[in-house]
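**Student:** I'd like to go over a predicted model; first the sequence, then the structure.
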Amino acid sequence: MILLGSLVNGIAIVFGSLLGAVLRNISEQMKDTVTKGIGLGVLVLGIQMAFKTSSFIVIIISLCLGAMLGEAIGIEDKMNDFGLKLEKRYAKPGSNFAEGFVTASLIFLIGSMGIIGAIESGVANNHQTLFTKAVMDGFMSIMLTATLGVGVLFSAVPVFLYQGVIAVSASVLMRYIPKELLDLLMGEISAIGGLMIFAIGLNITGICKIRVSNYLPGILILIGIITVQYYL
């Protein structure tokens, strides 16, 4: 079953979010400390991923061009608007539902583990990477929900769709992509994803506020640049 890994990942987020909702009565001090601990872990993860690049120049160019495109499209605003619509339907007035949905979606979506795991599911029907990611996301969703609310639970939907689309596409397309190009793409995608993960860590710890969603087109731009370079 190609979508098994993505399905398990989504279910883990749902269960973690439900458990986090039960634990919302823990002290604000504990929530703040644990959340910032998650933020520190995310920062370190982002740094580790970022150093996998073989060309920071290409990464920076892709990131900047992606930011320009993302700002022009208004990706961050559209994600927030979507979260606010869900908030009006499912959450109490004045809650941080949208922030929870957007923050959790970005944390669970960005990074090489989801991409590589989905590709493994599609190409080899191997779900071990996504199973590992499911455990990580499940634990993280507990604290995110306890801190940011039930908006985190709804992030399971884009996670399943995102990884599921990659898995299905990989089962068809990856047989036509040279292995050398695929390996190169995975390394660079991991690097640019690492920078975005680092930015998310800064947001979680409260050091600054970065509109991370608007950097997402940079991943597609990076894929285009690397592919052109490979064939030239």
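**Tutor:** Cool, got the structure.
**Student:** only C-alpha atoms from now on, for both contacts and neighbour counts.
**Tutor:** Fine.
**Student:** all strands of this protein, in order?
**Tutor:** Remark: strands of the chain are absent; assignment by DSSP state E.
**Student:** and Q229, how far from L69?
**Tutor:** Here Q229 is placed at a distance of 22 Å from L69 (Cα to Cα, to the nearest Å).
**Student:** whoops, G201 was the one
**Tutor:** Noted for G201: a distance of 23 Å to L69, by Cα to Cα.
**Student:** who has more neighbours out of these two?
**Tutor:** G201 (27 against 18; other Cα atoms under 10 Å).
**Student:** contacting residues for the more buried one?
**Tutor:** Residues in contact with G201, defined by Cα atoms under 8 Å, 6 or more residues apart in numbering, are I38, G39, L40, G41, V42, L43.
**Student:** report the buried members of those residues.
**Tutor:** I38, G39, L40, V42, L43 (16 or more other Cα atoms under 10 Å).
**Student:** out of those, which one sits closest to M143?
**Tutor:** I38 (8.5 Å; Cα to Cα).
**Student:** re earlier: ok, which pair from the contacts of G201 is furthest apart?
**Tutor:** I38 and L43 (8.6 Å).
**Student:** now do the contacts for I110.
**Tutor:** G193, M196, I197.
**Student:** of those, which belong to helices?
**Tutor:** G193, M196, I197 (DSSP state H).
**Student:** residues contacting the closest residue to the last one other than its chain neighbours?
**Tutor:** Read that as I197. Distances taken as Cα to Cα, 6 or more residues apart in numbering place G46 nearest to I197, at 4.9 Å, with adjacent residues excluded. Neighbour list for G46: G193, G194, L195, M196, I197, F198 [criterion: Cα under 8 Å, 6+ apart].
**Student:** mind running it again at 6 Å?
**Tutor:** G194, L195, I197, F198 (Cα atoms under 6 Å, 6 or more residues apart in numbering).
**Student:** follow-up on the earlier one: ok, so of the ones in helices among the contacts of I110, who is nearest Y162?
**Tutor:** G193 (14.8 Å).
**Student:** can you pull the contacts of the closest one?
**Tutor:** Residues in contact with G193 (Cα under 6 Å, 6+ apart) are I110, G111.
**Student:** could you measure from it over to S112?
**Tutor:** 7 Å.
**Student:** what's the first-to-last distance across stretch 198-214?
**Tutor:** Stretch 198-214: ends 15 Å apart by Cα to Cα.
**Student:** how much space separates the residue nearest in space to the middle of the chain from S141?
**Tutor:** The centroid of the chain falls nearest to L109 when counting by Cα atoms, centre = their mean (2.1 Å). L109 sits 13 Å away from S141, going by Cα to Cα.
**Student:** try K92
**Tutor:** Remark: distance between K92 and S141 (Cα to Cα) = 20 Å.
**Student:** which one's more surrounded, the two?
**Tutor:** Set side by side, K92 and S141 show more neighbours around S141, with 33 against 10, by other Cα under 10 Å.
**Student:** next, the one to line up against it:
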Amino acid sequence: MIIGPYVDAGSVLTGGLAGAAIGVHLPKPLRSTMTSIFGLCSMCMGLLAIMKDATLPVMVLAVILGTLIGELIFLERGIGVIGKHVDILMNRLLPSSGHGGVSGEAFLEQFVAIIVLFCASGTGIFGAMHEGMTGDASILIAKSILDLFTAAFFAAALGYAVATVALPQLAILLILAYLGGYIVPLTNATMQSDFFAVGGVLMFATGLRICGIKSFPVASMLPALVIVMPLSLLWGRLI
């Protein structure tokens, strides 16, 4: 029985609701500091994933081609539009939710980043596929603890819209969990390392964006996760 995706998404939902409810009572410097800390954690987790025994040319090629695909289909813009509509809807349902003083542009910047952080992290993807293959939900359960606090502090600044990220997160993790039993046996260790390395690049870019250092188009980089394993397989056969 698959339980990890439900636990992880439930943590994001709970943390998002709780953080939005108490956000007005938290000092703004604390919210800003903790947001930067979560960005730093994302960069650290990304670095650990990148340091796996990956094929560097495959990782670079996947990121470049994946980002090119994402930009050509306006993926970042599309997710931003969805985020804007979600924000409008939540403000209509809960007029007092607001952004905690965050501007509309900053809201969209961080909202897109947290979608990637919660829905496309290497830990979440691996944890879901691992549970689908072995039945062990420990990775996602451990991740849910971090996600609970991350969602709470982001919601303190961005409002109830953060809680809605639990829905696409649940859908993605469930799909990966059920497909894990079919996909993982078709891969090898090199393909998996390349996949996690690309996920690490996305998490590092997400951390830079959350901290306000550099606004990488992290949503447009998502197709890199789709093409990296086929590229890794092709590279291994040709080189």
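**Tutor:** In hand now; what should we look at? Quick caveat, the model's predicted, so the values are computed rather than measured.
**Student:** hmm, back to that, leaving out sequence neighbours, find the closest residue to the alignment partner in structure 2 of the residue nearest to the centre of structure 1.
**Tutor:** Counting by TM-score structural alignment, L109 of structure 1 lines up with C119 in structure 2. Sequence neighbours aside, Q169 is the residue nearest to C119 of structure 2 in space, at 4.8 Å (criterion: Cα to Cα, 6+ apart).
**Student:** I'd say the one you found and S121 touch.
**Tutor:** No: counting by Cα atoms under 6 Å, Q169 of structure 2 stays clear of S121, with 10.4 Å between them.
**Student:** where along structure 2 do the helices fall?
**Tutor:** Going by DSSP H, structure 2 shows helices at 4-22, 28-50, 56-72, 75-93, 104-119, 122-134, 138-158, 166-183, 189-210, 223-238.
**Student:** for those helices, give me TSV that also has distance to F216 of structure 2.
**Tutor:** Converted to TSV, those look like this (distance: least, Cα to Cα, whole Å):
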stretch	distance to F216 of structure 2
helix 4-22	24
helix 28-50	13
helix 56-72	10
helix 75-93	10
helix 104-119	9
helix 122-134	18
helix 138-158	19
helix 166-183	21
helix 189-210	6
helix 223-238	14
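**Student:** pick the most buried one from these.
**Tutor:** helix 189-210 (a mean of 26; mean count of other Cα atoms under 10 Å).
**Student:** please state the offset of it from the chain centre?
**Tutor:** Centroid displacement of helix 189-210 of structure 2 relative to its chain, using Cα atoms, centre = their mean, to the nearest Å, is 11 Å.
**Student:** ok, stretch 181-199 of structure 2 next?
**Tutor:** For stretch 181-199 of structure 2, the distance to the chain centre is 18 Å (Cα atoms, centre = their mean).
**Student:** likewise stretch 4-22 of structure 1?
**Tutor:** 15 Å.
**Student:** what's in contact with that stretch?
**Tutor:** 127, 130, 134, 138, 141-143, 145-146, 153, 156, 160, 163-164.
**Student:** could I get these as TSV with distance to S6 of structure 1?
**Tutor:** TSV is the format used below for the contacts of stretch 4-22 of structure 1 (distance: Cα to Cα, whole Å):
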residue	distance to S6 of structure 1
H127	8
L130	7
A134	8
G138	13
S141	16
I142	19
M143	21
T145	20
A146	24
L153	15
A156	10
F160	5
Q163	6
G164	6
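**Student:** farthest-separated two in the residues you listed?
**Tutor:** H127 and A146 (28.6 Å).
**Student:** quick one: residues contacting L47 of structure 2.
**Tutor:** By Cα under 6 Å, 6+ apart, L47 of structure 2 lies in contact with nothing.
**Student:** what's it aligned with over in structure 1?
**Tutor:** Matched across to structure 1, L47 of structure 2 falls on I47, judged by TM-score structural alignment.
**Student:** could you do I139 of structure 2 as well?
**Tutor:** In structure 1, I139 of structure 2 lands on T129 (TM-score structural alignment).
**Student:** my guess is its match contacts I116, does it?
**Tutor:** No: with contacts counted by Cα under 6 Å, T129 of structure 1 stays clear of I116, the gap being 7.7 Å.
**Student:** P217 of structure 2 is nearest to which of the helices of structure 2?
**Tutor:** Using Cα to Cα, the nearest of the helices of structure 2 to P217 of structure 2 is helix 75-93, at 6.5 Å.
**Student:** run the chain-centre distance for the closest one.
**Tutor:** The answer for helix 75-93 of structure 2 is 17 Å, by Cα atoms, centre = their mean.
**Student:** so it versus helix 223-238, what angle?
**Tutor:** Relative orientation of helix 75-93 of structure 2 versus helix 223-238 (axes from the mean of the first three to the mean of the last three Cα atoms, to 10 degrees): 150 degrees.
**Student:** what packs against helix 75-93 of structure 2?
**Tutor:** Of the remaining helices and strands, none touches helix 75-93 of structure 2 by 3 or more Cα pairs under 6 Å, 6 or more residues apart in numbering; DSSP states H and E.
**Student:** and if we set it to 10 Å?
**Tutor:** On a contact count with 3 or more Cα pairs under 10 Å, 6 or more residues apart in numbering; DSSP states H and E, helix 75-93 of structure 2 meets helix 56-72, helix 104-119.
**Student:** can you redo the ones you listed as CSV with distance to G83 of structure 2?
**Tutor:** Formatted as CSV, the helices and strands packed on helix 75-93 of structure 2 follow (distance: least, Cα to Cα, whole Å):
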stretch, distance to G83 of structure 2
helix 56-72, 17
helix 104-119, 7
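**Student:** for A219 of structure 2, which non-adjacent residue is spatially closest?
**Tutor:** E76 (4.9 Å).
**Student:** OK, contacts around the one you found?
**Tutor:** Contacts of E76 of structure 2 were listed using Cα atoms under 10 Å, 6 or more residues apart in numbering, and they are G70, V112, P217, V218, A219, S220, M221, L222.
**Student:** and the furthest pair within the residues you listed?
**Tutor:** Spatially, the most separated pair among these is G70 and V112, at 13.8 Å (Cα to Cα).
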